[in-house]
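Only the shape, not the letters, is given here:
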């Protein structure tokens, strides 16, 4: 699931996003330097200015496996990968790679008729549905005994499903009422002030002693929302979030896969999907893509980490949980079509076809491809509670071409680690900026978002930067450099994600480090023996 964490909350269950234009910290903070700028960014600008000036680079292809990307965004359109072996729109597989008209990538959630899957069940729901169909309403003792493990798992899944659905049923009307209160108050004040757009100053300037009760109440309502940092769009997103959970994610009877027309229990590589890579909602993937490689020299919007990349767009992540077959096929597609680095900002707690994904990771390794994945946003120890996909195979061996990334905040200790970030001394490798990251969103717009979904592409950008200036580096060498050059802060004491327990930062990952482009470039120069 492509999951973004929002920046404040009305309840323990949902974090709402603040106004994107009112930046909470320094613009471009993920690329700044701690010594020079006072925030624990990745020292990207310093690396360009002090170590890379005058050096030539070679274009690197980075695959963004996500929910879709706006390939026409003003800050991305010049950075989108184009399959030059394919003739656009002729309905033929010109390059014989198994995918017709795959100009900018491929959509594994699309149908041959051009339709796309937007919403999906979560894996929990799909598994529960599978076992309910298998056991029926009154299973025999013999059937249960013969399939005891699955029957017990069904009970566990049912309990979890009931809890999740009950939560959505509770909060959907709650946020719907909040949104109603907000919009009604907004209308009242716009009419009172005779304006089309409300500002904080205009609202604060209303004299409560000289207005009627409805205006006074509307003013107080909006001031309360402003105090919490909420906008109308934030609350609307909350409503849509819970309504989506009820209608799609936790609905046992929902099945959108007929749109794709595939066989979900078979891999079918090259036999399904379409070439429409933005999809119905490219918000998440567009934000991720911008962090990696938004144009650095066009005087627009933001500056991505890597300055010489082409972004291959591979759509495999819906609103709901991605299917293992789509993830496996997306990795294979990227590896087959020239991607040198793959970003994966998604995840889920169940992976029934993990072997398919493991095989794809191994295939990517055989092609020399580095995979960089978000650690997840549930403040869990993923050494205990696994977050899929994972760089640990079923046989417990670790993939050599995999980096798992936790999220760092711009705040000082003890709040320096994102409260939502997953962690793990064995299964999370390193941390990178992932809170209040300003990046591209569809329609040539920009917005702040938070999540390990943002920390992964920040790291992917550094990997692409290294590969572009030192093209001889292998996937294993890129991983070694990023991990070993990460900034170690042994005396750092922070809140354990999700609690107020003070722990050592170094206990949250295998390296105990923070990704740093300046250190990484220095190490790459030493490894490659160049000045």
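Nice, I can see it. On a predicted model such as this, the values are computed, not experimentally measured, just so you know.

From here on, just use CA atoms for contacts and neighbour counts.
Will do.

show me where the stretch 1-150 of the chain has strands.
8-9, 15-16, 60-66, 105-107 (DSSP state E, counting those that start in this stretch).

could you dump the ones you listed to JSON lines with distance to residue 321?
Shown next, in JSON lines, are the strands of the stretch 1-150 of the chain (distance: least, Cα to Cα, whole Å):
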{"stretch": "strand 8-9", "distance to residue 321": "24"}
{"stretch": "strand 15-16", "distance to residue 321": "20"}
{"stretch": "strand 60-66", "distance to residue 321": "11"}
{"stretch": "strand 105-107", "distance to residue 321": "15"}
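
Now render those strands as TSV, adding mean neighbour count and distance to residue 228.
Converted to TSV, these look like this (neighbours: other Cα atoms under 10 Å; distance: least, Cα to Cα, whole Å):
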stretch	mean neighbour count	distance to residue 228
strand 8-9	14	7
strand 15-16	20	9
strand 60-66	29	30
strand 105-107	29	38
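
so which of those strands comes closest to residue 224?
Checking these against residue 224 by Cα to Cα gives strand 8-9 as the closest, at 12.8 Å.

So what touches that closest one?
Contact with strand 8-9 is made by 15, 16, 17, 18, 228, 229, as judged by Cα atoms under 8 Å, 6 or more residues apart in numbering.

what separates residue 347 from residue 291, distance-wise?
Distance, residue 347 to residue 291, using Cα to Cα, to the nearest Å: 19 Å.

So for these two, which residue has more residues nearby?
More crowded of residue 347 and residue 291, by other Cα atoms under 10 Å: residue 291, with 29 against 24.

The more buried one sits in which helix or strand?
Counting by DSSP states H and E, the element that carries residue 291 is helix 283-293.

Take this one as well and set it beside the first:
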């Protein structure tokens, strides 16, 4: 699973409510059981009638599931000592939705208050529960025009917020609401779940997601126009207000000179359009381009600028994959991707307008093709975008491409032990290739997690009972984790820069790799925005430094410039800094590079915790003295 992708804010993160693992049940103990990792939660399963896409439109059936899920969530809260704030926010957020569906308004407010109290990120804390609070305020005064009352309550709540702190959150919320529709929600469920949930059995993960979808359909979409109007009014009233951009003032481009030393930078990602980096590529001089031979007999054919793997970890050729599908559909998907990016930035572009129009009329049956088309283009663009950030301002950068393939389909393939072993072997060979060709720093804007493996097994009816499935998922996860851990440990001369992830979670508690690794030659990067404030999506729990991961401009295949957001964009900003350090001081060891990046960083206290924001100019100045 890829981490740090440019988030599209489809408003459909409804089916991935975090879940559980090895099963054991207990009567309510006098002392709660300490929960050390997410997979220690017991699994819960439910049965729903009919197809999931129809189920979310059946209020009576939804409320039966809501009661069952709510009972289990409350039991787990009573049984386990859960210290992880992300898990607690998820529990209470789902309980708030359940209380809303059941008309228990006092319970809704109580759970919203708990979630708000658990939130550490300032902007998210300010926005937490705001819309539901306005909804409840409007309901508290029956007899009038409810929608007008809701709009008035929401306007009042938004007006009370400090705009400078919440402007990006408001833009993101507006973008999500503008593209939200019943067809988009039910179409995604129909594409991803209807073909596989044939017996009605679902996990608590999927159950919580379906309840969220039903809540969107029943409560949020009917007031969509009021929400969009209220958010738009705030943005329009503050068009001249902008958060300060700290990054231009602390960046430093190196000038080409004889004193710079070429530094090989590995881009372990979805592929790179090498035509855009002709003077900044690593070149294997022992390989004859395009002759379909392994001239240097290293096991890779035509590895002129690096190596490549397909979805199943077979060796393939070429630094950039070929997009699948008809040209007109590919072009439409590219335009939609730009539309998503522009909507998130509140840019009224032709692509943004066309996307809103398209999604307002898109039939549910066409949602699957639409999502897969945009996902494929996003994956295709990802590695080139990362490469552009990593090489910017460094004429000594020499990019070595290690292309891996990310699946863009709505329905995941069945994870197996055999494929896990093959993937692990490919990772080991990749690290060995980096070592053999003098790579000093590698960018890794991707990763995998235990929960996603379990989810994919469930969707493919694989792995047996929930308990057996969890055990199999852990075995599959451990194969990749242990192999990559061992390979990186054996490459102390290479600095691996890793994106923390975009799930707003603790990567250690949720068991995510490689962002949970703690090693001298691994640097974990979280994302902040233009002002140095943590983004809503950035994961945490094991982050060394934070860098700009918000609307970062770079190139995509073909050369067009686009602004993507994600820890995928933050990580190559750190890779860029490491590359510049090594261009200036090639004798620096891995630990020294890491120490300079951390030492030069600016410390910032957020919610009582200290984070480090990279400061390239200061770090480079430290290296010069």
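Thanks, I have it. Only a predicted model underlies this, so the values are computations on that prediction, with no experimental measurement involved.

so which of the strands of the stretch 1-150 of structure 1 comes closest to residue 411 of structure 1?
Residue 411 of structure 1 sits nearest to strand 8-9 of all the strands of the stretch 1-150 of structure 1, at 15.1 Å, using Cα to Cα.

Report the mean deviation for the closest one after fitting onto structure 2.
After superposition onto structure 2, strand 8-9 of structure 1 lies on average 5.5 Å away from the residues it aligns with, using mean Cα distance after the TM-score superposition for structure 1.

what distance separates that strand from the middle of the whole chain?
19 Å (Cα atoms, centre = their mean, to the nearest Å).

I'd guessed residue 283 of structure 2 sits against residue 305; true?
Yes. Counting by Cα atoms under 8 Å, residue 283 of structure 2 does reach residue 305; the two are 5.1 Å apart.

When those two are compared, which one has more neighbours?
Ranked by neighbour count (other Cα under 10 Å), residue 283 of structure 2 and residue 305 place residue 305 first, with 22 against 16.

What residue in structure 1 is paired with that one?
Alignment note (TM-score structural alignment): residue 305 of structure 2 maps to residue 104 of structure 1.

Over to residue 205 of structure 2?
Residue 205 of structure 2 maps onto nothing in structure 1, by TM-score structural alignment.

for residue 449 of structure 2, same thing?
Under TM-score structural alignment, residue 449 of structure 2 pairs with residue 349 in structure 1.

quick one, what contacts that match?
123, 385, 386, 387, 388.

now those residues: which count as buried?
Buried members of the contacts of residue 349 of structure 1, counted by 16 or more other Cα atoms under 10 Å: 123, 386, 387, 388.

In this structure the third one contacts residue 348, no?
Going back to what we said before, that points to residue 387 of structure 1. Yes. If you go by Cα under 8 Å, residue 387 of structure 1 and residue 348 touch, sitting 5.8 Å apart.

mind checking which helix or strand residue 166 of structure 2 is in?
Going by DSSP H and E, residue 166 of structure 2 is in helix 163-179.

Next, the buried residues of that helix.
The neighbour-count check on helix 163-179 of structure 2 (16+ other Cα under 10 Å) flags 163, 165-179 as buried.

any idea how far residue 192 of structure 1 is from residue 244 of structure 1?
35 Å.

one step back: now, which of the buried residues of helix 163-179 of structure 2 sits nearest residue 609 of structure 2?
Checking these against residue 609 of structure 2 by Cα to Cα gives residue 165 as the nearest, at 18.1 Å.

preserved in structure 2, out of the contacts of residue 349 of structure 1?
Checked against structure 2 using both residues aligned by TM-score structural alignment, their matches' Cα atoms under 8 Å, the contacts of residue 349 of structure 1 keep these contacts: 385, 386, 387, 388.

Now, those residues that are in strands?
In strands, defined here by DSSP state E, there are no members of those.

before we move on, the earlier item: name the pair among the contacts of residue 349 of structure 1 with the greatest separation in space.
123 and 385 (15.4 Å).

Excluding chain neighbours, what is closest to the residue positioned nearest the centre of structure 1?
Nearest to the geometric centre of structure 1 sits residue 453, at 2.9 Å (Cα atoms, centre = their mean). Distances taken as Cα to Cα, 6 or more residues apart in numbering put residue 345 closest to residue 453 of structure 1, at 4.5 Å, once the chain neighbours are dropped.

Residue 65 is in contact with that neighbour, correct?
Yes. Counting by Cα under 8 Å, residue 345 of structure 1 touches residue 65, with 7.5 Å between them.

could you show me where the strands are in the stretch 401-550 of structure 2, in order?
Going by DSSP E, counting those that start in this stretch, the stretch 401-550 of structure 2 shows strands at 439-444, 448-449, 495-499, 512-513, 522-528, 545-548.

Superposed on structure 1, what's the mean shift for the third one?
Following superposition, strand 495-499 of structure 2 is found to deviate from structure 1 by 0.4 Å on average (mean Cα distance after the TM-score superposition for structure 1).

Cool, thanks, signing off.
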